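Chemist: 3D model of this:
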Amino acid sequence: MDEPIVSLMKPEFTDDPICAYARLREKAPLVRVGYPGGPASWLITRNGEVKAALSDPRLVTNYGNVPGHQGPSVADLMVATLDMPEEFRDFLAANMMLQDGEYHARLRRLVTPAFTARRIKALRPRIEEISARLLDALAKKGSGDLIEEYSSPLTGTVICELIGIEEADQPQVRKWMNDYADAGADLAASARGMLEYLQKLIERRRAEPADDMISMLVQASDEDGDRLSESEIISLVLVVVNNGHHSTAHFIPNALLALFDNPDQLALLRARPDALPHAMDELMRIANPVPTAGQRYATEDLEFAGVPIRKGEALTGSFLSANYDPRVFPEPERCDVERVVKRGEGHLSFGAGPHYCIGATLANLEGEIALDHLLLQRDSLEVTVSRDDLKYTEATPGGARLLSALPVRL
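Modeler: So this is what the prediction gives:
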């Protein structure tokens, strides 16, 4: 008898997602789910099983790597469904997020030096400077949208500077970056503009290297002298833009609301600001704007969490469900900024396994600085609308549900 399919389009999954996913989690570690017009897949609901899936070599991110696969590639489908320029196909095909095995390991090996703990730590003074400047401008106005006027330009500017986008070009590049998450934007035009800009920037950095990510990628080589192609460099930059900008820009307002909802925890941090770095794990657990991992595809008939999975079937890990799993987090709905979890366990907001987020250290640092500046160094910030009046946009059915705006007064 086939497993009944749960529709994630039901209102309960947007009205009260924590409780809705808790019911699925207690029902089973794997639940059959579906969306209108799309094939059913398996949703992984428990922390341990999500973590295991993200490290299981039998599950791949690129279904083109499923033995016997025939049909369009992931790049082909993205070009068609997103109406992307044809010239974008090579960059989509080189997307590190959609690669497996040695090719993925090679790309990651060559980009990781740009994200070492030492390099990220050295960014603190500059991130603090950008944050202070944005907050000063917002304070002079007296009120505004925290996302549009603070968190988005903060993370966008940091990513631009990390990549090596010249200051005069940053407003246009940040617009292209923001268009990626704007359902009403002309994505094809933005993608083409970003592509042409990056091609010219790579050419300039080949001639005159600087201390930035583009220059590092242009010069990067492994022990065999293997270098990245232009398509691979552009693809890596786009991965950093899309994963390092939008997610942190929306984590900041989510975390701020979480602390306002838990005034005892905010009071604790204000009394002990040195506790903020530790608190970031708990805030990342409950305020993560990315609800699911990318799909994994079974490369063979297998059994996972006691469930038979057929070759080619898709499995998706629910970060939202995993981060509230009481097997790992006692009283998971309680915000506890002093929470300590067992070694080797914890939130999965940055993923796990070979695809663990290379920008995790940067995201933590940006979030920590932002919350320190917004809530610990000042106590005057107020949200000027009720929670019921907050509006959200959903990028895809069952996907990221992002705040459209957060009106505040300083």
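Chemist: make it CA atoms for all contacts and neighbour counts henceforth
Modeler: Fine.
Chemist: show me the helices in the stretch 301-410 of the chain, by range?
Modeler: Listed from the start of the chain, the stretch 301-410 of the chain has helices (DSSP state H, counting those that start in this stretch) covering 319-322, 360-371.
Chemist: out of the ones you listed, which gets nearest to Leu154?
Modeler: Proximity to Leu154 (C-alpha to C-alpha) singles out helix 360-371 among these, at 8.4 Å.
Chemist: I'd like the structure of this one too, to check against the first:
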Amino acid sequence: MTEPIVSLTNPEFTDDPICAYARLREQSPLVRIGFPGGPRVWLVTRNEDVKAALSDPRLVVDYSNVPGHQGPSVADQMVAALDLPDEFRPYVAANMMLKDGKEHARQRRLVTPAFTVRRMKALRPRVEEISAQLLDALAAKGSGDLIEEYSSPLTGTVICELIGIDQADQPQVRKWMNEYTDPTADLATSAQNMVGYIKDLIERRRAEPTQDMISSLVQTTDDNGDRLSDTEIISMALLVVNNGHHSTSHFIPNAVLALFDNPDQLALLRARPEALPHAIHELMRIANPVPTAGPRYATEDMEFAGIPIRKGDALTGSYLSANYDPRVFAEPEACDLERVLERGHSHLSYGAGPHYCPGAALAGIEAEVALEHLLLQRDTLEVTVGRDALRYTEATPGGARLLDALPVRL
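Modeler: Here you go, the predicted model:
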């Protein structure tokens, strides 16, 4: 196999990632990358090509769907990488985001009723209530960590209530949720506790359904009478915890920093608060904490973006690179809350194609409420440390880069 052109562990990708990815993007639409001791993959660098990769039926998320494949499945690799007991393999294997074709379409069809835009919009008053309570508590203290004391409990509580976690149990469940991204935590124990809780919740909601996600998933059937298994429901709850909580809780502080870095845009938003829903898309473009899509595997020898790809090769799209592609975004490094794109063009922070994020509507609502409450309803929020004092944890090389804390004063 050809040696990788570049390693994402190089300091340039943490010191100045926008510039580093711009160099790769102009070098080639696909760049061979590698990680120490890990596989070599193709990094897709340009917006339209990333979008195409996420929709191309020749590229699959489940490696076992590659004809003649050898080696462990994606689920097996994830269980091994996270050091989880074998008992978790069925929940990883049932993950909707690791399904292709008819299997994915079936599960998505049964999950969709729990995530309709109408259902998500109905949550907004409760999101606003939770946000106001958290900000009142933070204001009473005068200062604190915006992530630990606001954005994480905001999104964590919303996800708990969406799933159907009883209020008395939410502090413990949020603790398990936060341990998913804590490298010092015992992830296996947290995951076991979470699975056990959801199993019990499924039984209770089957007996006495309410208006929450678990109740919806338990009750939903399609025209053929098909329904989700308990394993699939547990897997979906874990997916919502991982993708729905952490990404938005870290987007919020990133967006605050982006607006403070662009005071003219913050002033524009304060003068025209009705522009906030549109502005969220620009902030999602530049402040998304998730830099890459999950890998796709070529099911045949093929040409992609003009580059020969071998059957079994892995491709991963760079959201960060795609969201700064000048072919789609004029002056991509500028934060322009009034940016208007040509039809068919968009940021890719929610993905694209069959695996487009089902929780995008909820993420947008949480982001709108947070920024309205933090920056539009008040003008006293201050970050109390310099940018050079901020520290980040990178989950994996080239993976999610999460801010450790954002000290603020109200």
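Chemist: thinking again about what came up before, distance to Ser221 of structure 1 and mean neighbour count added to the helices of the stretch 301-410 of structure 1, as JSON lines?
Modeler: As requested, the helices of the stretch 301-410 of structure 1 are exported to JSON lines (distance: least, C-alpha to C-alpha, whole Å; neighbours: other C-alpha atoms under 10 Å):
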{"stretch": "helix 319-322", "distance to Ser221 of structure 1": "34", "mean neighbour count": "28"}
{"stretch": "helix 360-371", "distance to Ser221 of structure 1": "24", "mean neighbour count": "21"}
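Chemist: would you list those in TSV and tack on distance to Val241 of structure 1?
Modeler: Formatted as TSV, those follow (distance: least, C-alpha to C-alpha, whole Å):
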stretch	distance to Val241 of structure 1
helix 319-322	21
helix 360-371	12
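Chemist: nearest to His104 of structure 1, of those?
Modeler: Ranking the helices of the stretch 301-410 of structure 1 by distance to His104 of structure 1, with C-alpha to C-alpha as the measure, places helix 360-371 first at 18.0 Å.
Chemist: contact partners for Gly351 of structure 1?
Modeler: Shown in contact with Gly351 of structure 1 (C-alpha atoms under 8 Å, 6 or more residues apart in numbering): Lys51, Leu54, Ala293, Cys357.
Chemist: for ChimeraX, write the select line for the buried members of those residues.
Modeler: Remark: buried members of the contacts of Gly351 of structure 1, expressed as a ChimeraX selection using 16 or more other C-alpha atoms under 10 Å:
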select :51,54,293,357
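Chemist: so which of the helices of the stretch 301-410 of structure 1 comes closest to Ser190 of structure 1?
Modeler: Ser190 of structure 1 lies closest, by C-alpha to C-alpha, to one member of the helices of the stretch 301-410 of structure 1: helix 360-371, at 24.6 Å.
Chemist: off-centre distance for that closest one?
Modeler: 13 Å (C-alpha atoms, centre = their mean, to the nearest Å).
Chemist: same check on stretch 12-26 of structure 2?
Modeler: The gap between the average C-alpha position of stretch 12-26 of structure 2 and the chain average comes to 21 Å, counting by C-alpha atoms, centre = their mean.
Chemist: right, so of the helices of the stretch 301-410 of structure 1, which gets closest to Thr248 of structure 1?
Modeler: Thr248 of structure 1 sits nearest to helix 360-371 of all the helices of the stretch 301-410 of structure 1, at 6.0 Å, using C-alpha to C-alpha.
Chemist: sorry, back to before: and which of the contacts of Gly351 of structure 1 is nearest Pro36 of structure 1?
Modeler: Using C-alpha to C-alpha, Ala293 is the member of the contacts of Gly351 of structure 1 that lies nearest Pro36 of structure 1, at 19.8 Å.
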